[in-house]
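> Structural data only, the sequence is not supplied:
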């Protein structure tokens, strides 16, 4: 009797579900590439005080040193995801990392603000190639049963990398010049481009014609809307440029939906949003990044300007948030898949909102007074960071995983831009209003209107001006210290208001999630994908 040469069915299933060494390497490369481009989004924030005087940048140029990256990244995510689906996701990842490395070199040899801003914009273009490629490679190549774990690791890294950007920059600035940040970008991106050549690739084997009209309209819509949001803190919500950009972006967004519904091969199948898990995931991603970027926009200023921490100390102070998010991300995904997607989304987002409101209403004067509220928000972020991304990708056909990843990333960027716009505008207008009497008095007492203007622009500029005066006028130290304390108080009130407003907005989002979110994170049927080669997927336990 001939022995059966085939292993039992259960053994074959276990073999098929194993990640293996190549899968682990893929996860490491993808998460490292994501960390670089996410960290680059925030890395310059703490370095601007050193960069600006070194290159002679104006306040507008300083703003665009940061924003050029974000605008280019957000605007090109959807087209980049579609290109990866059509031509190959690994190739797009390698090209994106190579361009990112090259685009990080001009700041090493030029002091021209315009050239550095252009290099940041090109880095954003490269980041738009990298981000959707990393996630779609994971979800298209790893065994289906292991994808939630990989997605949770990816989402945890993405949620923590922005904070990591602050930390790395703060560490480098302690020992080196600001140009060292770009050296790190160049070297790490180049190494990752070479490492990416060793991983597998995937693409849609039955790709359709590229949707050029959809790509152009979506790029213009996101570009204008994000520009309008990022200009809000400095121009205000009632400024003509702000309103024009936001309005044009919204109109083009509607045009995009109309165009895509009529296309035979759309860039984005807008019918995906009829899937409740997909829509709930997109909304949660936007709300979570609205919370995290808005929160860190105000918290890092409080730590440095009020509590007197250095950039490195401030970044270190928020590192516990990174640890909590990384630990809870896979746990949140497991609970969402095993028990209830709705429960995890509502719980996580609710804790985030409550933490922000408490940070705005509970008085504290030290970091440790802030710490419990910060950790409550971190727990919420941890539970709700990975499940929405998993829901988006599980309900996106295998052939368009790049687009699914791009939708996830686009909603991240929109949420981040809205969070910075809301918190930044509340801070700017509140501080200007509160400090006006102090600035007027200083101008009258010194006979210098320019001095009052410096104090009225921002808390950072006020404290810098006061420190410079204290060096030149040592006999006026007590008076200058009093002005510094008044400037800090003028900042704290609007900061608390920003936290409360953001928390309320987040809880409103929770109300929508309660009705929108399904209980089960149901994947699409295998029949919806022309490239699906695995057996029909089993519904997630619910």
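Cool, got the structure. Keep in mind it's a predicted model, so treat the numbers as computed, not measured. Numbering: from 1, shown residues only.
> going forward, measure contacts between C-alpha atoms and count neighbours the same way
Fine.
> From residue 500, how far off is residue 87?
46 Å (C-alpha to C-alpha, to the nearest Å).
> If you count surrounding residues, which of the two has more?
Each of residue 87 and residue 500 has its neighbours counted (other C-alpha atoms under 10 Å); residue 500 has more, 22 against 15.
> which helix in the protein runs the most residues?
Assignment by DSSP state H gives helix 401-446 as the longest helix of the chain.
> for it, packing partners?
helix 59-87, helix 113-141, helix 212-235, helix 276-301, helix 367-394, helix 449-457, helix 477-516 (3 or more C-alpha pairs under 8 Å, 6 or more residues apart in numbering; DSSP states H and E).
> Now do that helix against helix 477-516, angle only.
Helix 401-446 and helix 477-516 are oriented at 150 degrees to each other (axes from the mean of the first three to the mean of the last three C-alpha atoms, to 10 degrees).
> Give me the angle between helix 401-446 and helix 276-301.
Between helix 401-446 and helix 276-301, the angle comes out at 30 degrees (the same axes, to 10 degrees).
> Now do helix 401-446: distance to the chain's middle.
Helix 401-446 has its C-alpha centroid displaced from the chain centroid by 15 Å (C-alpha atoms, centre = their mean, to the nearest Å).
> thinking again about what came up before, out of the helices and strands packed on helix 401-446, which gets nearest to residue 431?
helix 477-516 (5.2 Å; C-alpha to C-alpha).
> For the closest one, buried residues please.
Neighbour counts over helix 477-516 (16 or more other C-alpha atoms under 10 Å) mark 477, 480, 483-484, 487-492, 494-504, 506-507, 509-510, 513, 516 as buried.
> want to compare, so here's the second one:
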């Protein structure tokens, strides 16, 4: 019998190539969550999208991404992670190509949702491929690289998008998605081995539907709140209904023999701390990206490339701190650098909340450095807490929970911070004396106010709109800072009795859950 290794047999695995390809696939879907932010002014001007529609164009991707992650991870677990990567990347490339031909905000929203479906299959397969392919002694380093790529890809995506926008329209951002997805597809086909769990679990369709419905109602209610009113019956009823549906999801999962996510896993304190921390970090992070890119271009008047370059110091601080985090945790334990990182995120956002129409770039830089360093310092121990808390047979679940925390936090952060920004802008914009049609258009978005002011020669309207946007930005970034503080408190409480092995692999609680499965 011929026992020579096949290209995808374990003995032929090239770990460096697998890490490079999975990180490229990860960067493709993570950068797409942020890269379009730099094109929002152009999209608003060409498609006449309102501020609410701009929120949906960005958040449709994040919402669907988060809502389908658990189902997609289960399907990848059952049918193969390599297949999930290949299929997800193919759909991602196709939907991105289709978006380049769109000129209506509603169509962009739908296509961004399709991209979210594709990304939901790609992202959990990247981390679970690493954790199941790499030997334990190499896994921590590989996960730290994965975490660094996950954190830095958003900013690097902004930079790449800003560069292509210098020579082309906002459609170039989608063409960039196509190129990255095609390269990642080829690399996956050549280098990534297939991996799947031998047991055939039933697919929890009801749990998946409850997740989609609950998160969909919640995000819709938050994004539409500035138009209907935060205290309106419609907004409060929507949020209440969403919480009831999500509570029903938890009750269903506790009783289902093959749940998408077993809530009992959260009895493990390190696992729970990692989940809460990542959710709050990315709530603040992606919400910040959404609001600050509009500030830099529409308030400061920066070009797309200059705006992208302006936030690059955040990535420069994030990458080394994420690589140093495992070494620091090995010396003093995970809890202290983890909490320090979350506090640094909060401090950075508080500094950035002081931005106004006349702020210098030095104030931006002063806030970006602690924000980036804090993200990197907190991200690696949080990711390791989730993956190391579970036995090998539940690594795909751990990967999905880690990714769900990121995308759910990002989706809610964009929805909440975008909504707070929109409400602050609408409440502070002075449109007294303007015709009702023009005043409502000006209140719909800062980009619209710019267009109206330029067409009518009303420079005072533009100045008032910029001031109103800065007021909304202040409230939005303080909201993001509060989320980071809540994350730090949660980690401190859950890991209040830390030891050097506070984040221990395969905890008894997780093993018990695995036995039930």
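Ah, there it is. Predicted model, so just to flag it, every value in this text is computed and none were measured.
> Just put the helices and strands packed on helix 401-446 of structure 1 in JSON lines and tack on distance to residue 436 of structure 1.
Below are those laid out as JSON lines (distance: least, C-alpha to C-alpha, whole Å):
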{"stretch": "helix 59-87", "distance to residue 436 of structure 1": "20"}
{"stretch": "helix 113-141", "distance to residue 436 of structure 1": "31"}
{"stretch": "helix 212-235", "distance to residue 436 of structure 1": "16"}
{"stretch": "helix 276-301", "distance to residue 436 of structure 1": "20"}
{"stretch": "helix 367-394", "distance to residue 436 of structure 1": "28"}
{"stretch": "helix 449-457", "distance to residue 436 of structure 1": "6"}
{"stretch": "helix 477-516", "distance to residue 436 of structure 1": "9"}
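> which residues sit against stretch 240-255 of structure 2?
207, 210-211, 213-218, 259-264 (C-alpha atoms under 8 Å, 6 or more residues apart in numbering).
> Ok, stretch 501-520 of structure 1 next?
Counting by C-alpha under 8 Å, 6+ apart, residues outside stretch 501-520 of structure 1 touching it are 276-277, 279-280, 283-284, 287, 291, 294, 336-337, 339-343, 345-346, 349-350, 352-357, 419, 422-423, 540-542.
> For these, which PyMOL command selects only the ones that are buried?
Applied in PyMOL, the following selects the buried portion of the contacts of stretch 501-520 of structure 1 according to 16+ other C-alpha under 10 Å:
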select buried, resi 276+277+279+280+283+284+287+291+294+336+337+339+340+341+342+343+345+346+349+350+352+353+354+355+356+357+419+422+423+540
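> Map residue 254 of structure 2 onto structure 1.
In structure 1, the residue matched to residue 254 of structure 2 (TM-score structural alignment) is residue 261.
> Any idea how far the strand or helix carrying its match is from the middle of the chain?
If you go by DSSP states H and E, residue 261 of structure 1 is part of helix 240-262. A distance of 22 Å separates the centroid of the chain from that of helix 240-262 of structure 1, by C-alpha atoms, centre = their mean.
> what's the answer for stretch 218-238 of structure 2, then?
Centroid separation for stretch 218-238 of structure 2 versus its chain: 22 Å, with C-alpha atoms, centre = their mean.
> now stretch 117-135 of structure 2
16 Å.
> quick one: that stretch aligns where in structure 1?
Counting by TM-score structural alignment, stretch 117-135 of structure 2 sits on residues 125-143 of structure 1.
> which of the residues in the matching stretch are buried?
Buried-residue list, stretch 125-143 of structure 1, by 16+ other C-alpha under 10 Å: 125-143.
> just stretch 429-446 of structure 1 next, same as before
Across stretch 429-446 of structure 1, burial judged by 16+ other C-alpha under 10 Å covers 429, 430, 431, 432, 434, 435, 436, 438, 439, 440, 442, 443.
> now those as TSV including distance to residue 114 of structure 1?
Below are these laid out as TSV (distance: C-alpha to C-alpha, whole Å):
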residue	distance to residue 114 of structure 1
429	28
430	31
431	30
432	29
434	34
435	33
436	33
438	35
439	32
440	35
442	35
443	34
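> and of these, the nearest to residue 193 of structure 1?
residue 429 (43.7 Å).
> what's the counterpart of that closest one in structure 2?
Using TM-score structural alignment, residue 429 of structure 1 lines up with residue 423 in structure 2.
> That match and residue 474 touch, don't they?
No - using C-alpha atoms under 8 Å as the test, residue 423 of structure 2 is too far from residue 474 to be in contact (11.7 Å).
> one step back: how many residues are close by the match of residue 254 of structure 2?
Residue 261 of structure 1 has 15 neighbours, counted by other C-alpha under 10 Å.
> Equivalent analysis for residue 332 of structure 1, please.
Quick note: residue 332 of structure 1 (other C-alpha under 10 Å) scores 26 neighbours.
> Please pull up the equivalent of it in structure 2.
With TM-score structural alignment as the criterion, residue 332 of structure 1 matches residue 325.
> re the thing from before, now for the contacts of stretch 240-255 of structure 2: which two are most distant?
217 and 264 (25.2 Å).
> In terms of neighbours, single out the busier of these two.
Neighbour count, other C-alpha under 10 Å: between residue 217 of structure 2 and residue 264, residue 217 has more, with 19 against 14.
> returning to what we had before: what about the helix holding residue 261 of structure 1, how far off from structure 2?
Aligned to structure 2 and superposed, helix 240-262 of structure 1 gives a mean residue distance of 2.4 Å (mean C-alpha distance after the TM-score superposition for structure 1).
> by how many degrees do that helix and helix 212-235 diverge?
160 degrees.
> List the buried residues for helix 240-262 of structure 1?
Neighbour-count burial for helix 240-262 of structure 1, counted by 16+ other C-alpha under 10 Å, picks out 241-243, 245-250, 252-253, 255-257, 260.
> Which members of the residues you listed define the maximum pairwise distance?
Most distant of those, by C-alpha to C-alpha, are 241 and 260, 28.0 Å apart.
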